[in-house]
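Asker: With the sequence up front, the predicted model follows.
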Amino acid sequence: MSGSAARILVIDDEPQIRRFLDIGLRAEGYTVVTAATAEEGLAQAATQQPDLVILDIGLPDRDGHEVLAELRQWSQVPVLMLSVRDGEREKVHALDHGANDYVTKPFGIQELMARLRVLLRNRSAEPAAPPRYDDGHLVVDLARREVFLDGAALALTRKEYAVLAHLLHHAGRVVTQQQLLREIWGATHARDTHYLRIVMGRLRHKLNDDAAAPRWLKTEAGVGYRFVGGTAP
């Protein structure tokens, strides 16, 4: 993929970093979109459909790791993480949870450009599916993080929404309890199944979904859960 064909989203709260990257990327022929907060960045990722995201870990409204986790619920766009934190544990955590590369601030622009070129070359040619589910009753707009049931907006907590979005992204497939706990609560909570049971109970209640005769959320006894309402968005 050539620079002129690639759109890069930069999510960083430091104005000088955004300007620096904007100038450097445009000089290489890339189209650049910028965001200063996590919420703005997620909205831009959904509406601008970038070919690559440069994501700072230290954002003012939400941690970059949370942004990455939410983005991975509906997109496999390459993500290069930026951080002043240079510890090995920080890098491993980012890479294990969906980042494609990690660069420590301060960084050289030429090294960054080389890493971007590698990520863009390795990007799958498979187009991203639209981040929306609609079966005429349940609507889940993953881009806007909105859920409607028979036309009425549902007020879901962050955890309830995250569980629903993760199951929907893997629609038709079993997602284990441990996978959900690791992805949404973190690796240290992989055995805290009671957290997941409480959230699933509340989510089913809000969806009017009967566990004994599920319309959308099916329990796979002893294993995990499956979204059965349709195909993945």
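Answerer: On my side now, so go ahead.

Asker: okay, CA-based contacts and neighbour counts for the rest of this
Answerer: OK.

Asker: tell me the contacts of the residue most central in space within the chain?
Answerer: Geometric centre of the chain, nearest residue: residue 71, 1.4 Å, by Cα atoms, centre = their mean. Listed by Cα atoms under 8 Å, 6 or more residues apart in numbering, the contact partners of residue 71 are residue 42.

Asker: Let's see that with 10 Å instead.
Answerer: Listed by Cα atoms under 10 Å, 6 or more residues apart in numbering, the contact partners of residue 71 are 41-42, 45-46, 65, 77, 79, 98, 142-143.

Asker: Which strands and helices lie in contact with the helix or strand residue 112 falls within?
Answerer: According to DSSP states H and E, residue 112 maps onto helix 109-122. Helix 109-122 sits against helix 15-27, strand 52-56, strand 79-83, strand 101-104, with contacts defined as 3 or more Cα pairs under 10 Å, 6 or more residues apart in numbering; DSSP states H and E.

Asker: another one to put next to it:
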Amino acid sequence: MRTSKPSVLVVDPDPQVRKMLAVTLSASQFKVIEAETAPEALRLAGLYQPDAMILETALTGEAAGGKQARSVNGLEVIRAIRQWSRLPVLALSESDKPDHIVECLRQGANDFVSKPFNMEILMARLEVMLRDRCVQEAGNSELHCGDIVVNLTRHDASLAGKPLELSPREYELLSYFIRNKGKLLTHRQILKTLWGDAHTHDRQYLRVYIMQLRHKIEPDPQQPHYIITEAGVGYRMDEPEPLPDLSVA
């Protein structure tokens, strides 16, 4: 459950920029979450479900498998997040070239501000993004799949009208599946989106969460109707056929 205080994930490799944004946002009654790298940004976005993100498009990050640190385009972060979330993203960049701005917006950023930026303008654009999101959520605040309902405003879920006791990670996983119901999601795709690049090979880690979630939403976890295993590839969220009404003669 979220508190009434809106939260913003600030992603920038420059600690001075993060500090400047954190001070201003905190003074404006925002809860601030900070990230320095692309993997950290994806992990914290999934963990905390912030109300908005301010993202530098030039990031550094450690590739999966312990490889040497490499430059990671912030557009990769936006693309990954757009697979499971409508999180408002304000892109930052030292480049103000039109083609770069257009590419950021096409990849899923809601707005763009070039560096050095005017803090008053940045805050105004952030407020507009948050206001637009409130309007959107008011008209589309739930996800449905069979008897499962996920409330995006309250961050809770129910099964056949009864509340589901889900951990934050289980809630994220269930929401991600329902947003992509009918689609085959690979192990790597799920792990990268919800856990970040460092966990793309942790299939056993994912299996544990799938098992826990099945025990909470499936009539028979051994013969699942919702979360279907595609052997060796990943999982697919199905919408079960409604049961026949036996009361009708």
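Answerer: On my side now, so go ahead. Just so you know, these numbers come straight off a predicted model, no measurement behind them.

Asker: one step back: check the gap between whatever residue of the second structure lines up with the residue nearest to the centre of the first structure and residue 228 of the second structure for me.
Answerer: Here residue 71 of the first structure is matched to residue 81 in the second structure, going by TM-score structural alignment. From residue 81 of the second structure over to residue 228 of the second structure the distance is 23 Å, taken as Cα to Cα, to the nearest Å.

Asker: do residue 83 of the second structure as well
Answerer: The spacing between residue 83 of the second structure and residue 228 of the second structure, counted by Cα to Cα, is 19 Å.

Asker: show me where the first structure has helices.
Answerer: Using DSSP state H, the helices of the first structure run over residues 15-27, 38-48, 64-71, 88-96, 109-122, 158-169, 177-180, 193-207.

Asker: what about the aligned partner of residue 17 of the second structure in the first structure, how many neighbours?
Answerer: Aligned against the first structure by TM-score structural alignment, residue 17 of the second structure finds its counterpart in residue 17. Neighbour count for residue 17 of the first structure, taken as other Cα atoms under 10 Å: 16.

Asker: what's the answer for residue 124 of the second structure, then?
Answerer: Residue 124 of the second structure, neighbours per other Cα under 10 Å, totals 10.

Asker: And residue 14 of the second structure, by the same measure?
Answerer: Neighbours of residue 14 of the second structure under the rule other Cα under 10 Å: 11.

Asker: Then the one 10 residues further on?
Answerer: In terms of burial, residue 24 of the second structure registers 15 neighbours under the definition other Cα under 10 Å.

Asker: Check residue 203 of the first structure too.
Answerer: 21.

Asker: ditto for the one 3 residues further on
Answerer: Residues within reach of residue 206 of the first structure, counting by other Cα under 10 Å, total 14.

Asker: Buried residues of stretch 27-37 of the second structure, list them for me.
Answerer: Buried residues in stretch 27-37 of the second structure, counting neighbours by 16 or more other Cα atoms under 10 Å, are found at 30-37.

Asker: repeat for stretch 151-162 of the second structure
Answerer: Under 16+ other Cα under 10 Å, the buried positions of stretch 151-162 of the second structure are 151-152, 155-159.

Asker: Mind checking which of the residues you listed are in strands?
Answerer: In this view, those that belong to strands under DSSP state E are 151, 156-159.

Asker: follow-up on the earlier one: how about CSV for the helices of the first structure, with distance to residue 103 of the first structure added?
Answerer: Putting those into CSV (distance: least, Cα to Cα, whole Å) gives the following:
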stretch, distance to residue 103 of the first structure
helix 15-27, 13
helix 38-48, 19
helix 64-71, 13
helix 88-96, 9
helix 109-122, 8
helix 158-169, 27
helix 177-180, 27
helix 193-207, 34
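
Asker: Select, out of the ones you listed, the one closest to residue 231 of the first structure.
Answerer: With Cα to Cα as the criterion, residue 231 of the first structure lies closest to helix 158-169 of the helices of the first structure, at 7.9 Å.
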